[in-house]
Every structure is written in structure tokens, then in C-alpha cells.
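Peer 1: when you get a sec, could you give me coordinates for this:
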Amino acid sequence: MALNQVLREQDRLKDYLTPKLKDYIFDELSASYLQKAGVQEIMTGVPVPFHREDLASRSASTLMLASNMAFVIGCDPSFQYRDNYLAYIEKTFGKDFAKPLVSQGADYAKKEDYLSACILFRAAILVDPSFPDAVFCYGRACHDAYSSAEDREEEFVGRFKAEALKCFEQYTMMAPEDDMGYYYLGYAYLNLGLYMKTKLTFDSFLRLSEHGELRAEVAKLQEKLEEPLKIEEGTNCVLSGRFESGIEILSRYEEDERFNTWWPLWYYLGTAYRGLGDGDQAIRCFLRVLQYSPSNTEAMEQLEELYLAAGEQAKSEKYHAKIGVVRRNQEEDRELRRRERGQTLS
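Peer 2: Predicted structure coming up:
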């Protein structure tokens, strides 16, 4: 699915960007203005955004209106009047309006205001979906937003990571000869633990790039991927039901301090042992999952079922209760964040 369509239908970032609309108010343009601008069919009965600072000047230029419209749909690509705004922008400035939007977004990124940068890059993508610079810059802004987020919740980081990944995947298709697309896509895969995709993507970067320093950096990373690639092979064995092969590979890392604090290693080992009917070993592994990921409800569910099957009712009920506590806490945290975002908007 093209990125502009994803923005319209599966927007991951709307909740974090729409608070930026708090300084905008909406009003309809006069009939005389619509007639003079030749946009009656597009904009009659359509409220347009005015920034509070715009109202003080008591003027409304075509550029100001188009910029405000772009900002609104960049915040919320499913906005009710999105198509009217896009039609207005195209009629008055054409798809080239995406270029100044990217330039303004880059200015925000330089100031480390990555959310505003994301908004403008998203708007540029909606104005001209075929503009590769907008896609690349949006990916960079998403990457920088989560990389610089010290106190952000896990959901924020996860959503921005997923958005960056989608951007760089599309960018490498739009600009297959640009090495930097593969550079950032490789890191996006690496951050998700997709080591084979990381290797293949970095291979493409090394094939294309002439950046000596970056080539050395990526080559060094490639050398470190050998063991993670084996672990990924082991997890794929488990996922495909080849439990014995998965255990053979993954169990080698149980005492390896480089990898044995990685909770998925223990989760996949536990899954493999359970698949082979070895409940004791499965329990041992899922307990290790909770050692490194204490709120992991999937591991708790496994332990609840395993203890029940072993006739240890009290332990089974213990994990059933823990699951309830963790999920209630998670829902309370989500509700608190929703309220905070709502207060920001009001």
C-alpha cells in the first residue's frame, strides 16, 4: 500500500500530532473571495483553518491559507475536508507546493521539533505522493523523533519506529539507486531484530555507497550480525514448527552473556519445548522471560496453562491474577495518555 494511502487509512501518529491544531480556528471564506479565486466549486461551505496569529493581521493570503490547510491535513490525513484542501492547493499552486512544505519541515527538524517536521512532510506526501524527498524526510523525522525521545512511552517509540520503517521501505522502491535509503532502512530492520533483512539491506547500501566513513560503520555492523542471524534462524525454525532444530540452535546461547538477557530468546525456547511436550523446560524458559520482561502477559499466559496442565492449580491462578493486574494497569496508562492528549487539544 502506498504511503499516502496508509496515512489516510491507517494513521499511526495522528494522536501525537493533532494536539498541534490547538492554535487553529476554522471559518468559511466569503463568497466574493471564492469567486475571485475561482474556487467556488471546491470551497463553498468548507471551513478553512486560521492560526490565531493570522487573525491579528486581518489578512488572508492564498499562500497562508494553503499553508494552514497543509498543516491541518498533515496532522490528520483523514480530516473531513482533506480532499477540498488538496484540491485548493493543487488549483492555486500545483503539486510543486510539496517542495516548500519539505523545506519548512527541514527547518523544524533542524530545531529538533520533529513532530512539526513530521506534520509538514506528511502534508507534502499528500500533496504529491510521487515526491521521494518528502517520503525520505518523513522517515528521517520519525527516526529522529523516537531516537531523541527520552521520556516517551513505549507505544510512542513503537509507532514512530513502524512509520519510519514504512517510509524507508517505500523510499528504496522510489529511489532504488540512493544509498542512504538503504542505510536508514537497514537500521530500521536492525532495531526490530530482523537480522536477515538488515544484512540484505546493508549489502545494498555497501554496493551503492561511496561514503567511506559510513561504509566502515556498516561493514563493522555486518560483522556483528553473524550470531544474531543464527538466532533468527532458530526463531524461524520454532515459528515453522521445527522445534528440535530451533532448540538445537537457540540453546547454544543460554550461557552467552551477549544474548541471554534477550527475552525473546527464552520465549522461543519455551515455545519449542512446549511444542515437544516438555513442560518443565518450557516453564523454566518462560520464567526467564519474566526475569527480563516482567510485564510480558504472553509468557504469563503460557505459564498459567502449563501449571494448570501440571496440576499446580495455585501457581496457575497466580499467573492468571497477574495477567489481570498487568492488563488493568496498561489500560489505565492508555486512558491517562488519552486524557492528557485530550486536554492538550481543548
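
Peer 1: please count neighbours and contacts with C-alpha atoms only from this point.
Peer 2: Fine.

Peer 1: how about the helices in the stretch 101-250 of the chain?
Peer 2: Along the stretch 101-250 of the chain, the stretches classed as helices by DSSP state H, counting those that start in this stretch are 114-127, 132-147, 154-174, 179-191, 195-208, 212-223, 226-239, 243-250.

Peer 1: any idea which of those helices is most buried?
Peer 2: Highest mean neighbour count among the helices of the stretch 101-250 of the chain (mean count of other C-alpha atoms under 10 Å): helix 114-127, with a mean of 28.

Peer 1: what about that one, distance to the chain center?
Peer 2: 14 Å (C-alpha atoms, centre = their mean, to the nearest Å).

Peer 1: ok, stretch 223-238 next?
Peer 2: Offset of stretch 223-238 from its chain centre (C-alpha atoms, centre = their mean): 24 Å.

Peer 1: next: stretch 103-114.
Peer 2: 19 Å.

Peer 1: about what we covered before: a markdown table for the helices of the stretch 101-250 of the chain, including distance to T44?
Peer 2: Converted to a markdown table, these look like this (distance: least, C-alpha to C-alpha, whole Å):
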| stretch | distance to T44 |
| --- | --- |
| helix 114-127 | 21 |
| helix 132-147 | 30 |
| helix 154-174 | 35 |
| helix 179-191 | 42 |
| helix 195-208 | 49 |
| helix 212-223 | 53 |
| helix 226-239 | 56 |
| helix 243-250 | 63 |
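
Peer 1: to compare with the earlier structure, here is another sequence to fold:
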Amino acid sequence: MKFKIEKYILKKAEELAFIKIKHDGEFKVDGYDIPKGGLDVPIKNEVLVKGIKEKTAQDNINAMSIADAMVFIIGIDSQFKNNDEYKKFLDAFCRKIDLDLKSYMGYMSKKYFDIGEYTDSLIYLKALITMYPDDIDGLYHYAIVCQEVAKQYQKDMDNNAMNKFLLDALEKLEKVIQLEDGFAPAYYHLGYHYYNQGQYLKSKVIWEEALKLGLDADLCAEVQDNIGKMDFKVQYEEGYNLIFQGKPEQGLEKLLPLEEDHPDWWNLLFMIGLAYKEMNEVEEAKKYFEKILIIKPHQVDAIVELGLCEAATFNMEKAIEHFETAAKIKEDPEILCNLGMAYLNNGNLDDAIYYIERAYELNPEDEITVACLKELDNYR
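Peer 2: Purely as a prediction, here's the structure:
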């Protein structure tokens, strides 16, 4: 099983110490053979310190303490070198004392969750689904705790970490519904993940499925309210999907009715502009891109589209003006290529060479840039 969040919890390994148990030493577990070279086993620092303070280290550093720390390191680092050996130890130890390992990991996770120690809670669940990758309850609760940890990173304004935890939660929830398509709570949470990603159609479908499967009354009301409030966003997504499918007229039928209630929604205006441009109604398209620049004067995509509209009507001076403005905001290979080609079409070879070669410096693998360079070679 793969995890997106592992690098953020690896530091928890600092809470463990390692001691070597010998193949022929006194420490034995029925049904498990310690490797001939011995085995480095983990122990939580707190257990070690407690043993030293009470001068009863031998009593505190017992098989249960070692088993717990093995679970902990498996949950921290899925690639740890001794994990396979630890799993053999855990299997033998749990059989010996008749311990349900899954239940134990679930219990420890809940214990830490209840006191707000969400990372420790997550580590036990991560160990659980590492060893039992198709355990539905483990996957589901892992996703829920990931969401809690993501909130902590959001408070710390660490968006990269927050997004990793949310994506991991999303993946595990998707696996839950693959394994059991009637698991309503997973659909409920998935709806929010898709909503937050701007996948409104998908969110609506998932939430409607959650309602069919059955949620408690409060959650039912919440989901129904969400579906109602997002109706215009669903219509927007349907519209831009049609445009990207090469059906601009049908896309406009979805998008234009939204404009009256959302005149400052620049994304909506942008998609309407694209639809008109695709229909070769260039002047109408320009009106929408210009509206965007009133709301967001430095919206670079709208500036580029204005440049493309001007180029389409062979107004190269105006196109160059727009592309130069865009390039000052964002030095992007595609923008520079547009600028270079506009100069080329305007008869200015030197500036065309400069900007297209600069685009190539920024990204020599870019297909558009390579194509522009080939075109440029015809004029050198």
C-alpha cells in the first residue's frame, strides 16, 4: 500500500530506541525464531525511561512493549528494513497470548484520537492497513484521521502537507467504496473531497448515492442542503465540459443563464469567452475577457486569450501588446512562444528569435516551443 503522507510522520521514529536481542539469548517468543545475527527491536523512549527510573527495565521492556513499538515503526515507515521480520514476530506473539492485533491497533488509535494526539492515532491505523490492506474499517478511520491532521496543517498554513493528507484520505475512501459499495459514510466524506477539488458533478453524484444508501437525519439534511446550494456550480461544470468536448453552443446554453446572478465570477466569464472564441465570434469573446480584466487586472490567461483573439484577426500590434503584458506577469514558455510568433508574423525576426529561444531555455521539452523553433528555422 502506498501513502502520500509518510515523510510528514517519519520524525516520529525519534520517539523510539532500538535494542538488539540475540539469537541465543534469554528473550524468547514461542513460534518465532530470532535471526542468527540477532534482531534490532524498537522500544518507545517513554517505556525505556520509565524502566530506568523505576530500576525495573527488565520488567518494563517486555514482549508486549516490543510488539507495540514494532507496530508503531511499521506505521511510521512502511519501508523500514526490519518490517517483514517484525510482522513474523507479531504473528507469533499474538498467537501466543491470543491477542487480536487488528483490534489492538484500532484500540490504540482510538485511545490517542480521544486525547487529540491525531498523528499517533494515524500511525496505528497506518500500521493496520499496511498489514491488512483490505480492512474497510481501518481504511475508513485512517481517512477520517488524515482529515483531522490536515486541519492542523491548515492552521499552520502548510498547504503542501494539508493537501497530501487530504489526497491520502481521498484515496483510502475511494478504496473503501471499491471494497464495499454500500458504505454510506465513505460516500458522505468523499462528496466533500470532490467538492473541495471543484469536481461538483462528481460530488453531487456521490452525495446522491450517500442519500440512497442511508445517512442519519442530520447528515441527510446537510447533504441535501449542499446539493441545493451547489446546483449552479454543477451547471457551470456541465457547461465547461461541453466546451472542452468541442460543443461550445451547448456549453453556452448552460453558462449564459448563470451570468446574471454571478456577473463577477471570472471563471464563468472566461469559459463563456472561450466558447465564443471557439465559435469564431471573436469580438464577443473579447468582451468577456475584457470584463475579467476589470475584475482581475492581472489575470494572465485572460490577457493571453485577448492576444490570441487579436492575432486571429491579424491585428498583430495589439496581439504583441497583450502578450508582452502577459509575459511581464508570468514568464511562461507558451506565452513567450505566442509573443515570438506574433513578432514573426509581424515581420520582426530578431524579436521572434529572442522570445522563442528564451522559451526553449525555460523548457526545452515543451512541444509547442519545439514546434515554434522549427517554424522559426524556415525564416533564418
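
Peer 1: and the helices of the stretch 101-250 of structure 1: which comes nearest S61 of structure 1?
Peer 2: Closest to S61 of structure 1 of these, according to C-alpha to C-alpha: helix 114-127, at 19.1 Å.

Peer 1: hmm, who's touching that closest one?
Peer 2: 3-4, 7, 16-17, 20, 70-71, 73-75, 77, 86, 89-90, 95, 97-99, 101-102, 104-109, 131, 134-135, 137-138, 141-142, 144-145 (C-alpha atoms under 8 Å, 6 or more residues apart in numbering).

Peer 1: and stretch 41-49 of structure 1, how far apart are its ends?
Peer 2: By C-alpha to C-alpha, to the nearest Å, the extent of stretch 41-49 of structure 1 from end to end equals 18 Å.

Peer 1: mind listing what's buried along it?
Peer 2: 42-43, 46, 48-49 (16 or more other C-alpha atoms under 10 Å).

Peer 1: how about stretch 257-275 of structure 2?
Peer 2: For stretch 257-275 of structure 2, the neighbour count (16+ other C-alpha under 10 Å) marks 258, 266, 268-275 as buried.

Peer 1: keep only those of those residues that are in helices.
Peer 2: Judged by DSSP state H, the subset of the buried residues of stretch 257-275 of structure 2 located in helices is 258, 266, 268-275.

Peer 1: okay, these in a markdown table with distance to K126 of structure 2 next?
Peer 2: Below are these laid out as a markdown table (distance: C-alpha to C-alpha, whole Å):
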| residue | distance to K126 of structure 2 |
| --- | --- |
| L258 | 44 |
| W266 | 41 |
| L268 | 41 |
| L269 | 44 |
| F270 | 43 |
| M271 | 42 |
| I272 | 45 |
| G273 | 47 |
| L274 | 45 |
| A275 | 46 |
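
Peer 1: what is the most widely separated pair among these?
Peer 2: Within those, L258 and L274 form the most distant pair, 15.6 Å apart (C-alpha to C-alpha).

Peer 1: related to what we said a few turns ago, how about the helices of the stretch 101-250 of structure 1, which one is nearest R327 of structure 1?
Peer 2: Checking the helices of the stretch 101-250 of structure 1 against R327 of structure 1 by C-alpha to C-alpha gives helix 154-174 as the closest, at 14.7 Å.

Peer 1: quick one: the closest one aligns where in structure 2?
Peer 2: Per TM-score structural alignment, the counterpart of helix 154-174 of structure 1 in structure 2 is residues 159-179.

Peer 1: the matching stretch vs structure 1, mean deviation?
Peer 2: Stretch 159-179 of structure 2, aligned to structure 1 and superposed, deviates on average by 1.7 Å (mean C-alpha distance after the TM-score superposition for structure 1).

Peer 1: how distant is that stretch from the center of its chain?
Peer 2: 7 Å.

Peer 1: so what corresponds to E223 of structure 1 in structure 2?
Peer 2: That one, E223 of structure 1, aligns with G228 by TM-score structural alignment.

Peer 1: report the contact partners of that match.
Peer 2: So G228 of structure 2 contacts nothing (C-alpha under 8 Å, 6+ apart).

Peer 1: neighbours of A299 of structure 1, just the number please.
Peer 2: A299 of structure 1 has 25 neighbours, counted by other C-alpha atoms under 10 Å.

Peer 1: how about it, nearest residue that isn't a chain neighbour?
Peer 2: Here the nearest residue to A299 of structure 1 in space, its sequence neighbours aside, is F286; by C-alpha to C-alpha, 6 or more residues apart in numbering that works out to 5.6 Å.

Peer 1: also S245 of structure 1?
Peer 2: Nearest residue to S245 of structure 1 in three dimensions, chain neighbours excluded: C237, at 6.3 Å (C-alpha to C-alpha, 6+ apart).

Peer 1: now P263 of structure 2
Peer 2: Of all residues not flanking P263 of structure 2 in the chain, L269 sits nearest, at 7.9 Å (C-alpha to C-alpha, 6+ apart).

Peer 1: check contacts around the one you found.
Peer 2: Applying C-alpha under 8 Å, 6+ apart, the residues near L269 of structure 2 are 259, 263, 288-289, 291-292.

Peer 1: in helices, which of these fall?
Peer 2: 259, 288-289, 291-292.

Peer 1: much appreciated, bye for now.
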